[in-house]
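Sequence isn't available, so here's the structure alone:
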């Protein structure tokens, strides 16, 4: 038997990786090496590992797939798309008897994220499924706009972060994906067909496990994914004809795209053969309009809906303090120190793992509005923070780790799928009529 040498391929190597028990199959790794985090359904062995103050996801997979997925994830990250961060590939593993072990793909665990089964197991409401579908539709559109063919679209292959009452979806499994300059309608259609089948099956599993209300129709929710995707894709890419004097309609189209969280990098404007109308079609659309504005003003890097919510509060602060004539950067710095950072610092250290800071601030704002509405007066921020911490935050699960929850223990009907707070009313995609909601 030829001796094999352990090899770790990584753009950011960590010497502590050498201390992990690579000679042992992942499913037999000692508990003291592992982090207790919710795991989704997977055809591969997946474990969460504590290393150098971080949590890594380790997945046993064949070498060719491991290297391919590692490079694809790196490309997606370079494109600014929501995907987990790849850390490396470990090959040349052998056990104590010299038998070959599968290579391992390493990714950084996405903090404050949940697999879809954990989102349902913690707290189910009528809108949970709809919100997850919204997030998946937005993620799929973003990937398709960038030329990424997924091949295995499902809730199981996504991690979800709370985003100002909604969810933001991150791709976690690119094993079957491929990156092109552009996608054909056939490639997009195939991804949607696979998504419809997988999502319906996953929701049926939840229903069989008692995590989905019996009155909820998994097929209807899965079908809404196609409608929501179609609405968003059309708004972002469909050409639109205007009369020459309708310049305001061109501006309105750009504003609608901004409301969806996308910037318009380039417009293709051309007159028709009669010269009496103009056709406008976005050529480059990039998500994160509000995120980038907030990042520029405050340095906060948050989700899109959270950024929109925080910017609204910043604008409210500016008006309330009568600082419309003051430079926006100056006001933003003042708001950051007096409102946002003061709120985060008010939370006891032992409770700071409950929610990401931006989501915490969003919930405090919602709580403040609720208190003011019920008391018929404007409740101050300090009072709202104190009330929220003592009455709401202490009862929430710790989403930085979600300790003690293992979704593999939830009853499952099938194992055909890959790995990996809410109000009761379904929320339509931003900018759509919501006609496809359940």
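Looks like it came in fine. Because the structure is predicted, anything quoted here is derived from the model rather than measured.

all contacts plus neighbour counts: C-alpha atoms, from now on.
Fine.

what packs against the helix or strand where residue 232 lies?
Following DSSP states H and E, one finds residue 232 within helix 218-237. Judged by 3 or more Cα pairs under 8 Å, 6 or more residues apart in numbering; DSSP states H and E, helix 218-237 is in contact with helix 128-145, helix 185-208, strand 278-287.

Distance from the shortest one to the middle of the chain?
If I follow you right, that is strand 278-287. A distance of 24 Å separates the C-alpha centroid of strand 278-287 from that of its chain, computed with Cα atoms, centre = their mean, to the nearest Å.

Figure out how far the following helix or strand past that strand is from the centre of its chain.
Downstream of strand 278-287, the next assigned helix or strand under DSSP H and E is helix 289-298. Mean C-alpha position of helix 289-298 versus that of the full chain (Cα atoms, centre = their mean) differs by 18 Å.

And helix 289-298, what does it pack against?
Where contact means 3+ Cα pairs under 8 Å, 6+ apart, helix 289-298 is packed against helix 304-320, helix 328-335.

Please identify the buried residues of the last one?
Neighbour-count burial for helix 328-335, counted by 16 or more other Cα atoms under 10 Å, picks out 331, 332, 334, 335.

repeat for the first one
By neighbour count, and taking 16+ other Cα under 10 Å as the criterion, the buried residues in helix 304-320 are 304-311, 313-315, 317-318.

Once you drop chain neighbours, what's closest to the residue nearest the centre of the chain?
Compute the mean C-alpha point of the chain, and by Cα atoms, centre = their mean the closest residue is residue 169, 2.5 Å away. In space, residue 169 comes closest to residue 160 once its chain neighbours are excluded; the distance is 4.7 Å by Cα to Cα, 6 or more residues apart in numbering.

alright, now check it against this:
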């Protein structure tokens, strides 16, 4: 008889307490965490493990080990993907019949499958933001040399990011990691993404969740156009006159605005010295994320980080310290501005959004209130209004209990 085996990078003794002898789709309610699930060709369930939630997918043993190792490689590269926890093999039921192996990953807090991101009806502007987030994710993965093979909204999780969305890879079953990616494989990924998105949106139309008059093909085209524009901005070679060296800084600033850091530049000049070419050699995502993490310790999404940095800059200017380094102002901003605003939210409502997303919405709400009043309103007043008029009506995105979307 084959013994139960758990392959894991870290010790998780509680894994042995889960009912591995029961087929995953029959697990008792006491083990199941009621979270929204996306469409999957495999049985997928969320389960409680100690004080956290894990995602479990029944899959073939070879594929489970392969995806586990691939997700570990992506984690080492700091790619936006779910974190692998373990592979469980040697499962048998109470009658001794073999059961499929499972891949266990950590649940990404506040993340949503695309169907749960917009509720019961998809607004065009929400679809635009989801597709933009997916195109950025695809570019980031391709820059790392990752070929996905099955790009789709269904294989992606989304987290709110200062009014936009940040996308995370959740299914790497068909992927492979290379030193670099050929144009052919990039093109194939884009074609698959376009085809899958059109099909997924057509499915929403058939289910009455998307207006039938909307051109879903145009949304598939949007991903391709957005990807092509961003990829070109990140990888193209610029040529300019030798007396226009300011364009180097301009190019770097433009990349920073897109949320990418330039790790190395390759610059060459012709024999006459009249022109210079520049190309980013190493481009890392998360420019603003790293800045706000270094300044405040807040680990947030890229657009959230940009919004927090803007507010920190405003605080520095309004307190008359424009010439003072941000690093010296950041602690005071945290203790006098950010933390009091977030801590003013009642405890039972804090889980409804990530703290950084909640602060972003507070800033938005305060701006609209001030515009309507014709003068600046206080943060305390804005917080009370935000709680009473907006937050209490928001679903709890940390749990979304009962909002299960399951079409396995």
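In hand now; what should we look at? Everything numeric here is computed off the predicted structure, so don't read it as measured data.

quick revisit: ok, how many other residues are close to the counterpart of the residue nearest to residue 169 of structure 1 in structure 2?
Counting by TM-score structural alignment, residue 160 of structure 1 corresponds to residue 158 in structure 2. For residue 158 of structure 2, the number of neighbouring residues by other Cα atoms under 10 Å comes to 24.

List the residues that contact residue 158 of structure 2.
111, 112, 113, 114, 117, 130, 165, 166, 167, 168 (Cα atoms under 8 Å, 6 or more residues apart in numbering).

how about a cut-off of 7 Å?
Residue 158 of structure 2 is in contact with 111, 112, 113, 114, 165, 166, 167, 168, counting by Cα atoms under 7 Å, 6 or more residues apart in numbering.

how close does it sit to residue 213 of structure 2?
Separation of residue 158 of structure 2 from residue 213 of structure 2 (Cα to Cα, to the nearest Å): 26 Å.

and if you look at residue 19 of structure 2?
47 Å.

What of residue 18 of structure 2?
47 Å.

Compare those two (neighbour count), which wins?
Using other Cα under 10 Å, the more surrounded residue of residue 18 of structure 2 and residue 213 is residue 18, with 13 against 7.

The more buried one corresponds to which position in structure 1?
Aligned by TM-score structural alignment, residue 18 of structure 2 pairs with residue 20 of structure 1.

Residue 213 of structure 2 too?
Using TM-score structural alignment, residue 213 of structure 2 sits opposite residue 215 in structure 1.

Residue 366 of structure 1 maps to what in structure 2?
Residue 366 of structure 1 maps onto residue 364 in structure 2, by TM-score structural alignment.

Could you do residue 270 of structure 1 as well?
By TM-score structural alignment, residue 270 of structure 1 lines up with residue 268.

For structure 2, which segments count as strands?
Listed in chain order, the strands of structure 2 (DSSP state E) span 5-8, 44-49, 52-59, 84-89, 101-106, 112-113, 146-147, 156-161, 164-169, 176-177, 238-241, 260-269, 275-285.

And the fifth one against structure 1, how far off on average?
Mean deviation of strand 101-106 of structure 2 from its aligned counterpart in structure 1 after superposition (mean Cα distance after the TM-score superposition for structure 1): 0.4 Å.

where does stretch 268-286 of structure 2 sit relative to the chain's centre, distance-wise?
Relative to the centre of its chain, stretch 268-286 of structure 2 is centred 31 Å away, using Cα atoms, centre = their mean.

what do you get for stretch 310-327 of structure 2?
29 Å.

who touches that stretch?
Here stretch 310-327 of structure 2 makes contact (Cα under 7 Å, 6+ apart) with 295, 329, 330, 333.

Greatest separation within the residues you listed: which pair is it?
Using Cα to Cα, the two most remote members of those are 295 and 333, lying 10.4 Å apart.

In structure 1, which residues correspond to stretch 295-311 of structure 2?
Here stretch 295-311 of structure 2 aligns to structure 1 at residues 297-313, judged by TM-score structural alignment.

actually stretch 35-53 of structure 2, not the one I typed
On the basis of TM-score structural alignment, stretch 35-53 of structure 2 is assigned to residues 37-55 in structure 1.

for the matching stretch, which positions count as buried?
Residues 37-42, 46-51, 55 are the ones in stretch 37-55 of structure 1 that count as buried (16+ other Cα under 10 Å).

One more: stretch 273-281 of structure 1?
277, 278, 279, 280, 281.

Name the nearest of those residues relative to residue 89 of structure 1.
Nearest to residue 89 of structure 1 among the buried residues of stretch 273-281 of structure 1, with distances taken as Cα to Cα, is residue 281, at 41.4 Å.

Verify the contact between that closest one and residue 237 for me.
Yes: assessed by Cα atoms under 7 Å, residue 281 of structure 1 is found in contact with residue 237 at 6.4 Å.

residues making contact with stretch 98-117 of structure 2?
Outside stretch 98-117 of structure 2, the residues that reach it (Cα under 7 Å, 6+ apart) are 23, 36-38, 53-61, 64, 68, 82-89, 91-93, 153-154, 156-159, 354, 397-398.

Same check on stretch 173-192 of structure 2?
By Cα under 7 Å, 6+ apart, the residues outside stretch 173-192 of structure 2 that reach it are 63, 67, 142, 145, 146, 147, 148, 149, 150, 151, 224.

before we move on, the earlier item: what's the spacing between the residue nearest to residue 169 of structure 1 and residue 119 of structure 1?
Remark: distance between residue 160 of structure 1 and residue 119 of structure 1 (Cα to Cα) = 8 Å.

what's the answer for residue 206 of structure 1, then?
From residue 206 of structure 1 to residue 119 of structure 1 the distance is 11 Å (Cα to Cα).

Just give the nearest non-adjacent residue to residue 77 of structure 1, would you?
Here the residue nearest residue 77 of structure 1, using Cα to Cα, 6+ apart, is residue 83, at 6.5 Å.

aligned partner of the one you found in structure 2?
In structure 2, the residue matched to residue 83 of structure 1 (TM-score structural alignment) is residue 81.
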